[in-house]
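In: Need a 3D model of the following:
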Amino acid sequence: MSTINGRVSHWFDKMPSLRPRLPGDRDADVCIVGAGYTGLWTAYYLKKADPSLRITVLEARFAGFGASGRNGGWLSGLVPGDRNRMAKTYGRDKVLAWQRALNQSVDEVIAVAESEGIDAGAVKGGNLEIARNPAQAARLAASVAEERRWCNDVTELTKEQAAQRINIDGLVSAYHSRDCARIQPAALAAGLAEAVERLGVTIHEQSAVVEIQPGRAVTRTGTVRAPIVLRATEGFTPALPGLRRRWLPMNSSMIATDPIPARIWDEIGWQGRETIGDTAHGFFYAQRTVDDRIAIGGRSVPYRFGSRTDRDGQVPARTIRLLTEVLHSILPQVRDIPIAHGWCGVLAVPRDWEAGVALDRTTGLGWAGGYVGHGVTATNLAGRTLADLVLARNTPITELPWVGHQSRNWEPEPMRWLGVRGLYIAYKLADRHEANGRRTTSPIARVADVITRKP
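Out: Below you'll find the predicted structure:
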């Protein structure tokens, strides 16, 4: 059987039936642009708080078409930003509150899915972070200390303890963090869309917004007029007028295997359904899926010139080969298992790599996003935050440091293409450097880190 390439993602076992497009001009109390996690969570919490609100969600394709239906399925407490840098600006206590709120949001998502009857395949097995050479092990040890400084529950594991969880080849060291669950991401997005519709929210798919202005969102088939218009477009934001350089659409790719036989799972383990990541510069992320496949991802082609996005998730064949090599390297037990599907999608990266949530009460325009790949959980917190901002409620989450945070625009082309491509080439070289036995982080990566994080 040949590998399926694209068709949005493996998480959609079949394409959903499309909801009707916007049939003409409409009025609403709140208009949300984008039916991914951010837009859907915002609609959910708004409607729960005030059932009288008329809420319309506009979506260019279908609910979950973007990163919400293509990601690695890590429902984790990962912060979409640099905690130490944010602490210098906003104070450690606020950033610590942000971290705690994200950790709590893992359980919030699971609880809502259960209460709404959404079968998202959630298993809170935590995350296993691994190192496979001395330089990676040094970074992993530093990461353990860093997580503990931010009061996160992490447990260092010996090679033997880690192997009892998952029999990973070439393991040097590992740690386990508690606040992470495996999910089927498209199932969560689709279920959440159905839940908000049951509450009375109107979703119009096939309704790409071509312009957002105070009081209105314009599509080719009509305009929604509303005093509050919220942008929740993440990696597709640069396609909107005036926002070409606002966020960079970073590309991430994935593959999924055929279902793996029980005898091979007996060799691998992975009974806890932990997610797995590593401390390489060109890192991978993986999960054991609901239907007993392995899905693994990374960033082989990180950016397309001019902030272009993919065509329905189609990924270069060389990327499928590269991710397959990574999978076989860490789990040689599956070397004879065919790869069923390869796909990709975009996530949004602000220039300072810090996500934000905001509402301008003067114009009625709001937005949330820039999750730098850590959005599965952060979108829930962002949706609750936007709901509180719209309802003018001062709550602990409206005081978190990402509320109102702004980053400057990215450089014009060709500078951003050259910069991003150059940085990822540097990280690949650094990984090769470290794989040859270097005991500390490659100086190539240290220089790239400084450039990457330059505000």
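In: all contacts plus neighbour counts: C-alpha atoms, from now on.
Out: Will do.
In: Is Tyr303 in contact with Val420, as I believe?
Out: Yes - using Cα atoms under 8 Å, Tyr303 is in contact with Val420, at 6.9 Å.
In: ok, these two, which is more surrounded?
Out: Of the pair Tyr303 and Val420, Tyr303 is the one with more neighbours under other Cα atoms under 10 Å, namely 22 against 18.
In: Could you measure from Tyr371 over to Gly313?
Out: To Gly313, Tyr371 is 19 Å away according to Cα to Cα, to the nearest Å.
In: Helices of the stretch 101-250 of the chain, residue ranges please.
Out: Under the criterion DSSP state H, counting those that start in this stretch, helices of the stretch 101-250 of the chain are mapped to 134-149, 159-165, 185-199.
In: To compare with the earlier structure, here is another sequence to fold:
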Amino acid sequence: MGAPVTAPVSLWFDQLPAAAPLDPLDGDTQADVVVVGGGLTGLWTAYYLLEADPSLDVLVVEAEVVGFGASGRNGGWCSALLPVSGDELARLHGHDAAAAMRAAMRDTVVEVGGVAAAEQIECGFAFGGTVTLARNRPQLERVAEGVSTDARWGDESHLLGADGVEEHVRATSVVGGSYTPDSARIHPLRLVRGLLDVVLSRGARVAEGTRALRLSPRAVVTDHGIVRARYVVRATEAWSAHLPGSGRSVAPVYSHMIATEPLPPEVWAQIGLDRAQTFTDARNLIVYGQRTTDDRIAFGGRGAPYHVGSGIRPEYDQVRATAAHLAHELVDLFPVLERAEITHHWGGPLGVHRDWHPSVGLDDDGIGWAGGYVGDGVAMTNLAGRTLADLLTGSDSELTRLPWVGHRSPAWEPEPLRWAGITATRKATTWADRTEARTGHASRWSGLLEHVLRH
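Out: Below you'll find the model as predicted:
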């Protein structure tokens, strides 16, 4: 039997009973499609492949347990966000392609909710939207610019004054903000487990505790045998950096989260979020939060160290200093939480391409891939799964013509340049936020960071 997860992974794992482990691969086998990675990308791919052709033999292999990676650790935002802007998409791919991609992302949020309802997956899906807080003038300027940009691409986004923000959430020092309805709150591991049950019921095979050692055309070599298949799909996101030949394709950058104890009604009366809105603010170093299905606040942020050589280790998942920083930032937003107990802290790597541009595709040799979600993967994995299913079954659909299909990001710099660049960018981002909070003026670092992060 596959080994169950025993070490703390996330709040989401702690809230669900341990799943019965699935057997690892038992020697060499064959399949029509082998998907490497048992997260949301892999499960959505299996789901839509079997929807398109129920006769397909689909095998998913997972090194740990299903949902062990970002799919079971993320902030529970199912949003239309992309790490690359509509304007950047238009510069790279043209106006019509950018508009199509933005529309596809909005539709994807609806699709996830629709599948959850149709398949009776109780994952706490709530279409509460996202409110973005501006807590100083530079942040307000960024929010206003974002609302203007959204309008150019058909995204519904509303600029709010301080009073308008208070209708959604009540935080300190708010001078304005924005609201978009194109976002939902979910319990991510419940979505993972629900999808797993569905694909298993439809004939997919899922092998846990089976580590892929090498991907090649028509075959995957694992530590439990070789899988021969017509198509091979790489759905390993941050862990792609550890596959032979992919070491510079993606950088595993850590994000961390904390969660409070369940909060009483009188505390929620002071905070808001009564429609399950997700929330963030417009600082340069991203933070994000949600009101969970059991009335906690789950709150996360970037800024954890990047580890030289694209390191991914269990000891990097929990960093007390990072958890303490997040707790401080949460109380700064909501002072009523000063005495609230922090019951969980966790983290994990997310996949970042050198140009921050996610991609999905299928090579002529039969190897498919998807990834580079930069933390926005809950919805993007669904779009990737639908797109991969169309590519693998030969469907000439609107999805296969989206601009992220076949996009090739440049390779990351070799070490130690990669570590130096990512570390310097993280520190500069923190410095920019401190400068803006202190002076009330936009930091000159903001423009430089945009250039460094995108090129």
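In: Compare the helices of the stretch 101-250 of the first structure and give me the one nearest Val349 of the first structure.
Out: Ranking the helices of the stretch 101-250 of the first structure by distance to Val349 of the first structure, with Cα to Cα as the measure, places helix 185-199 first at 20.2 Å.
In: Export the helices of the stretch 101-250 of the first structure as JSON lines, with columns for distance to Ala97 of the first structure and mean neighbour count.
Out: Shown next, in JSON lines, are these (distance: least, Cα to Cα, whole Å; neighbours: other Cα atoms under 10 Å):
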{"stretch": "helix 134-149", "distance to Ala97 of the first structure": "13", "mean neighbour count": "17"}
{"stretch": "helix 159-165", "distance to Ala97 of the first structure": "30", "mean neighbour count": "16"}
{"stretch": "helix 185-199", "distance to Ala97 of the first structure": "26", "mean neighbour count": "21"}
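In: Let me have those in CSV, extended by distance to Pro241 of the first structure.
Out: Converted to CSV, these look like this (distance: least, Cα to Cα, whole Å):
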stretch, distance to Pro241 of the first structure
helix 134-149, 39
helix 159-165, 49
helix 185-199, 27
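In: and Gly282 of the first structure, which of those is closest to it?
Out: Comparing those by Cα to Cα, helix 134-149 comes nearest, at 11.4 Å.
In: what does that closest one contact?
Out: Helix 134-149 of the first structure has contacts (Cα atoms under 8 Å, 6 or more residues apart in numbering) with 129-131, 153-154, 156, 172-175, 279-280, 434, 437-442.
In: Trace that helix over to the second structure and give me the residue numbers.
Out: The aligned range for helix 134-149 of the first structure in the second structure is 137-152, by TM-score structural alignment.
In: once aligned to the first structure, how far is the matching stretch on average?
Out: For stretch 137-152 of the second structure, the mean deviation from the first structure after alignment is 0.8 Å (mean Cα distance after the TM-score superposition for the first structure).
In: Give me the distance between the counterpart of Leu418 of the first structure in the second structure and Pro414 of the second structure.
Out: For Leu418 of the first structure, the equivalent position in the second structure is taken to be Ala420, counting by TM-score structural alignment. Distance, Ala420 of the second structure to Pro414 of the second structure, using Cα to Cα: 10 Å.
In: Please identify which of these two sits among more neighbours.
Out: Ala420 (14 against 11).
In: can I assume the more buried one sits in a helix?
Out: Yes - under DSSP: H, G, I helix; E, B strand; the rest coil, Ala420 of the second structure falls within a helix.
In: List just the one of the helices of the stretch 101-250 of the first structure that sits closest to Glu399 of the first structure.
Out: helix 134-149 (21.4 Å).
In: Give me the distance between the closest one and the centre of its chain.
Out: Chain-centre distance of helix 134-149 of the first structure: 23 Å, with Cα atoms, centre = their mean, to the nearest Å.
In: and what of stretch 321-340 of the second structure?
Out: 23 Å.
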